[in-house]
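> Next comes the sequence, and after it the predicted model I'd like to discuss.
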Amino acid sequence: MVDINLSEAEKRYIIDGVKLGIRADGRGPLDYRELELETGVLDTANGSARVRLHRTDILVTVKMELEPPLPGRPNHGKLLFFVNCSANAAPEFEGRGGEELASRLSSVLERLYSDANAFNTAGLVVVPGKYVKAFYVDVEVLECGGNLFDVVSLGVKSALYATRTPRITITGEDGGELEFTLSDNPYDVDRLDVTNAPILITHLRISEGITIVDPTIEEEQCAPVSVVVGVAPNATICAVHLLGPGTIGPHTLKKALKGSAVLGAEIHARLIAKLKQEESIPDRRIRGFLG
């Protein structure tokens, strides 16, 4: 993650506060800060979302293309992730500095959505064995100020929820090639089912037996390891990913997983409720759904 310069005294102040149950910004161990979320921010994409959490700012766009299926998967569509850490997001991202983090984020997202229970690609087939819908999900990290994995996961699910594609009709065949017609009715669209799509909950290990969620960039500099937990809406743990060179004990890990399951289900419910609410208001904007 992004490095900042903290003195040993500043780190000790943050760590001791967490051990006493009081974080530097007054939150408890399992408290999230307020997020700002907007969908439909780009007219040029089939779906988009922008999420801001204090100094972390990401933009997610989704575009659909008709393509041949992948070899060996003739009856499945495609969901592809691409992450770019802008050089303006942090000094460490200049040149090739952000490529490792971008690759790690892409891998985690691919793992999250590879399970058919999380996202069913079988529903993306247009002509079995010939044409499927391919959804390209581009994540642009505009600013990196802590808790990046959680913010990206919320942005991806929101952008996929907001995705609309014109309904496709096969109208005939010309010279062996199928002809397609796209509906020009703005209400005649197909949507993606993200009912079971997971999100990420990051637990930063402060000391053995003590973790915190939604860490600030300052808190991230005080601990050697984080556990990133993928949580489905039904509170099922679907992925676990360790970040950093440190270790985490079985008791601490078990406690983090249990806390992630409860917190993840709550965040899912709030997110979907606000996304549905957004559809009924003119400016299509929601803010602070965790506030």
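That came in fine, so what should we check first? This is a predicted model, so every value here is computed, not measured.

> From now on I want contacts and neighbour counts done on CA atoms only, so please keep to that.
Fine.

> contact partners of stretch 259-266?
Here stretch 259-266 makes contact (C-alpha atoms under 8 Å, 6 or more residues apart in numbering) with Ile199, Leu200, Ile201, Val229, Val231, Ala232, Pro233, Asn234, Ala235, Thr236, Ile237.

> try 10 Å this time
Outside stretch 259-266, the residues that touch it by C-alpha atoms under 10 Å, 6 or more residues apart in numbering are 30-32, 198-203, 211, 213, 228-238, 253-254, 257-258, 270-271, 290.

> this is the comparison structure:
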Amino acid sequence: MAVDYKTAQPKEYYRKFLEKEVRPDGRELAEFRPTVLNIGSVSTAEGSSLIKFGNTTVMCGIKAELANPKTEEPQKGFIVPNVELSPLCSPHFRPGPPGEQAQVMSHFMAEVIKNSKCVQLEDLCIVPGKLVWVLHVDMICLNYDGNVTDACVLALLAAFKNTVLPTVEVNDETQAIETKLDKLQPLRVHSHPASTTFAIFDDNILFVDPTVDEESLATGVLTVVTVDDKLCMVHKPGKVHQVRLHTGHRIY
């Protein structure tokens, strides 16, 4: 009977639970799903991680290559994040070029790196004006069950902390590039951004770590990124209305 009610009137079904400050899966409004983190899961990458939030699973791999810096920024390297949401992780996504959600997520991850300064581009410089590192950060969603945003941020940070780069030198006489794989250096991580995604239901109920069903029924979704307990950025994909929390505070 409950299954039929959930299928026929999913929003009303959820509303009955949320009014009692609990969710159909048994979690409280501020309770996250169980989290599993595996570091160094891809042996061919310079750094990698695998993160699970409930059934949501994201793998992050970092590959490094050498390049010339920009003329206007001779002492800065590059970080290129990419989020992949394929049909293999959910029937919601189509084959072909990256969809809108994947593009928005890739841009969001670039902003997290930039605003949190967790990895500074100056640290990727080998020879100013001549040689820098490019870090390709690929985040692949293996199973999509909501809140891929927080999963990507945690997977990114874990992969950064797992990354080691070989020592690279440029011969002054021949200008040849010498890569010393026996001398590895860990990537310096300056800060630890933390992401928390909230779903908003009926414009007055707020809960964290939404599943894909909860995202589909929510009025909006809001992601808050903090660094050392200080606000770093707020991400609002789509329209999010003003929300009044039970404490009387407001989020816009």
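Thanks, I have it. These numbers come from a predicted model, not from an experiment.

> returning to that earlier point: can you flag the buried ones in the contacts of stretch 259-266 of structure 1?
With burial judged by 16 or more other C-alpha atoms under 10 Å, the buried subset of these is 31-32, 198-203, 211, 213, 228-233, 235-238, 253, 257, 271.

> Mind jotting down where the helices sit in structure 1?
Here structure 1 has its helices, by DSSP state H, at 8-19, 99-113, 148-161, 217-220, 250-278.

> what range in structure 2 matches the shortest one?
What that stands for is helix 217-220 of structure 1. Under TM-score structural alignment, helix 217-220 of structure 1 corresponds to residues 212-215 of structure 2.

> Next up, the contacts around Asp193 of structure 1.
Asp193 of structure 1 neighbours (C-alpha under 10 Å, 6+ apart): Ala118, Phe119, Asn120, Thr121, Gly123, Leu160, Tyr161, Thr163.

> And for the first one, the neighbour number?
Same thing as Ala118 of structure 1. Neighbours of Ala118 of structure 1 under the rule other C-alpha atoms under 10 Å: 18.

> So it is in contact with Leu112, correct?
Yes - if you go by C-alpha atoms under 10 Å, Ala118 of structure 1 and Leu112 touch, sitting 7.4 Å apart.

> Name the residues contacting each of the two.
Contacts common to Ala118 of structure 1 and Leu112, judged by C-alpha under 10 Å, 6+ apart, are Ala197, Pro198, Ala232, Cys238.

> So which of these belong to strands?
With DSSP state E as the criterion, strands contain Cys238 from among the shared contacts of Ala118 and Leu112 of structure 1.

> mind putting the shared contacts of Ala118 and Leu112 of structure 1 in a markdown table, distance to Asp174 of structure 1 included?
Converted to a markdown table, the shared contacts of Ala118 and Leu112 of structure 1 look like this (distance: C-alpha to C-alpha, whole Å):
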| residue | distance to Asp174 of structure 1 |
| --- | --- |
| Ala197 | 39 |
| Pro198 | 42 |
| Ala232 | 45 |
| Cys238 | 46 |
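
> distance of the closest residue to Cys222 of structure 1 other than its chain neighbours from Val225 of structure 1?
Leaving aside its chain neighbours, Cys222 of structure 1 sits nearest to Lys11 (5.6 Å; criterion: C-alpha to C-alpha, 6 or more residues apart in numbering). Noted for Lys11 of structure 1: a distance of 15 Å to Val225 of structure 1, by C-alpha to C-alpha, to the nearest Å.

> Settle it for me: which of these two has more neighbours?
More neighbours surround Val225 than the other of Lys11 of structure 1 and Val225, with 20 against 17 (other C-alpha under 10 Å).

> residues touching that one, list them.
Val225 of structure 1 makes contact with His203, Leu204, Arg205, Ile206, Ser207, Leu242, Leu243, Gly244, Pro245, Gly246, Thr247, Ile248 under the criterion C-alpha under 10 Å, 6+ apart.

> what's the answer for Asn46 of structure 1, then?
Contacts of Asn46 of structure 1 by C-alpha under 10 Å, 6+ apart are 40, 61-64, 135-136, 159-160, 162-166, 191.

> Now list the buried members of the residues you listed.
Neighbour counting over those (16+ other C-alpha under 10 Å) leaves 40, 61-64, 135-136, 159-160, 162-166 as the buried ones.

> which ones among the contacts of Asn46 of structure 1 are found in strands?
Under the assignment DSSP E, these contribute Thr61, Val62, Lys63, Met64, Phe135, Tyr136, Arg164, Thr165, Pro166, Arg191 to strands.

> quick one, what contacts the third one?
Taking C-alpha under 10 Å, 6+ apart as the contact definition, Lys63 of structure 1 lies against 44-48, 133-138, 160, 163-165.

> Among those, which one lies nearest to Asn88 of structure 1?
Checking these against Asn88 of structure 1 by C-alpha to C-alpha gives Asp138 as the nearest, at 17.1 Å.

> so what's the residue nearest to the closest one when sequence neighbours are not counted up against?
Sequence neighbours aside, Phe82 is the residue nearest to Asp138 of structure 1 in space, at 4.8 Å (criterion: C-alpha to C-alpha, 6+ apart). Contact analysis of Phe82 of structure 1 by C-alpha under 10 Å, 6+ apart lists 60, 102-103, 105-107, 109-110, 136-140.

> Could you rerun that using 7 Å?
By C-alpha atoms under 7 Å, 6 or more residues apart in numbering, the residues touching Phe82 of structure 1 are Ser106, Val137, Asp138, Val139.

> for Ile206 of structure 1, same thing?
By C-alpha under 7 Å, 6+ apart, Ile206 of structure 1 lies in contact with Ile15, Ala223.

> Please apply the same query to the one 4 residues further on.
Taking C-alpha under 7 Å, 6+ apart as the criterion, Ile210 of structure 1 is in contact with Thr252.

> same check, this time on the one 5 residues further on
By C-alpha under 7 Å, 6+ apart, Pro215 of structure 1 lies in contact with Gly146, Asn147, Leu204.

> Recalculate using a threshold of 8 Å.
Pro215 of structure 1 touches Gly146, Asn147, Thr202, His203, Leu204, counting by C-alpha under 8 Å, 6+ apart.

> and the first one, how many neighbours?
For Gly146 of structure 1, the tally of surrounding residues (other C-alpha under 10 Å) stands at 23.
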